[in-house]
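Novice: mind folding the following:
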Amino acid sequence: MQLHEIWNIISESWDEWWNYMPEGPLFNYNLGTSNGDAMVFGWHDARAVLNEDVNIAIEWGMTGDPFENRRDYKPEWAKFPDPTAQLVYADIFYAGALVDRVLMASVDGGRAYLPVPKREGDRWVAMDRPYQLVRLISDISGGRDFEEYFKRSGIYKWPA
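Specialist: Model prediction:
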């Protein structure tokens, strides 16, 4: 299977197509060393496997900022009661291999996920693939406010 085929499946799928595992130990960790000692810097706290093809899986929740360099990250597009955003990875796996990664933001005190946009001229832009993946993750994990949060952020989806 090619990567674009996996992305097509993700983009066209619904939350009911996925087996969601929201808790318990997962097996993909961010390993590293500190002062010569092996350490775990983060891990995913959720996983979903495609029911029709268990070779395709998504894991999310591992911090995208393991050293907390952006502890007080308040991007201008996070126009919510709690303007702090936490960066987390959403990883796509095929047959156990990591095949793609998207950086997303947990916003408004963890109430929603949004794709992390890039500044393009006078607006913030999220590409279609990250948008579709984060929308799906929001649906899988029970969040039903993705579109509302996305609209409130002022992020523009490309292509529209």
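Novice: from now on I want contacts and neighbour counts done on CA atoms only, so please keep to that.
Specialist: OK.
Novice: isn't residue 59 right up against residue 44?
Specialist: Yes. If you go by Cα atoms under 8 Å, residue 59 and residue 44 touch, sitting 6.1 Å apart.
Novice: hey, which strand is longest across the protein?
Specialist: The longest strand of the chain (DSSP state E) is strand 97-107.
Novice: now that one: how far from the chain's centre is it?
Specialist: Centre-to-centre, strand 97-107 and its host chain are 4 Å apart (Cα atoms, centre = their mean, to the nearest Å).
Novice: what's in contact with it?
Specialist: With Cα atoms under 8 Å, 6 or more residues apart in numbering as the test, strand 97-107 has contacts from 3, 64, 78, 80, 82-93, 112-116, 130, 134.
Novice: another sequence for comparison is provided below:
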Amino acid sequence: MNLYQLRDLIENSSAAEWVKVEPAGVTYRYRFEVSTDRDGGEQVSVDGHRVVAVYAANVNLTMAYGMPEVKGTRWRNEDLEFEWATFPDKRFTVENADIFWAGALIHRVNYLGADGGRAYLPLGGGNDGLDVTRLDVAVAGIIDDLEGGSRFRPYVDGVPYRIQD
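Specialist: Below is the predicted model:
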């Protein structure tokens, strides 16, 4: 299976075809960051995804999600605001969803925890984060459903996304 076939598979799948590994917890999908502490020494921090989901029809396809976006990158979780957001709660978080094939990382998608965590939405490029792919939308929708959301379509339809593929 090639990368384009995997993208199509994910784009055309639903959350019902993914099995969320329960209980959520240690996922063995970590990120290590090295920084300098106040004394000039190195400090290592570890962060990880909070959830892993497996595509039931082919267990080689997995998705880990819930790792906060790295500070200092384009989309940070501090004071994140979007002019297009018309939600009652203006708080957002930016997280990563990593897609794996046979254990190898093949794609990363940024997504938003929107409206104070009531919905998960795609986050793409452009100055406003609205340049998204069909894969970005599909991944955010799967995550929203797996996390118990039921309002993904009204939320995503209310945002002026620009599909880029």
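Novice: if we can go back for a sec, which residues are contacting the helix or strand following the longest strand of structure 1?
Specialist: Using DSSP states H and E, the next helix or strand after strand 97-107 of structure 1 towards the C-terminus is strand 112-115. Residues from elsewhere that reach strand 112-115 of structure 1, judged by Cα under 8 Å, 6+ apart: 102-107, 126, 130-131, 134-135, 138, 143, 145-146, 149-150.
Novice: weed out the non-buried ones from the residues you listed.
Specialist: Buried subset of these (neighbour count, 16 or more other Cα atoms under 10 Å): 102-107, 126, 130-131, 134-135, 138, 146, 149-150.
Novice: what's the most distant pair in those residues?
Specialist: Largest separation among these by Cα to Cα: 102 and 149, giving 18.3 Å.
Novice: buried set for stretch 88-99 of structure 2?
Specialist: Residues 91, 92, 93, 94, 95, 96, 97, 98, 99 are the ones in stretch 88-99 of structure 2 that count as buried (16+ other Cα under 10 Å).
Novice: still on that earlier bit, could you tell me which of the contacts of strand 97-107 of structure 1 belong to strands?
Specialist: 86, 87, 88, 89, 90, 91, 92, 93, 112, 113, 114, 115.
Novice: residue in structure 2 paired with the last one?
Specialist: Matched across to structure 2, residue 115 of structure 1 falls on residue 122, judged by TM-score structural alignment.
Novice: show me what residue 95 of structure 2 aligns to in structure 1.
Specialist: The equivalent of residue 95 of structure 2 in structure 1 is residue 88 (alignment by TM-score structural alignment).
Novice: tell me the contacts of that match?
Specialist: Residues in contact with residue 88 of structure 1 (Cα under 8 Å, 6+ apart) are 60, 61, 62, 63, 64, 65, 103, 104, 105, 106.
Novice: and in structure 2, which of those residues remain?
Specialist: Mapped onto structure 2 and checked by both residues aligned by TM-score structural alignment, their matches' Cα atoms under 8 Å, these keep the contacts 60, 61, 62, 63, 64, 103, 104, 105, 106.
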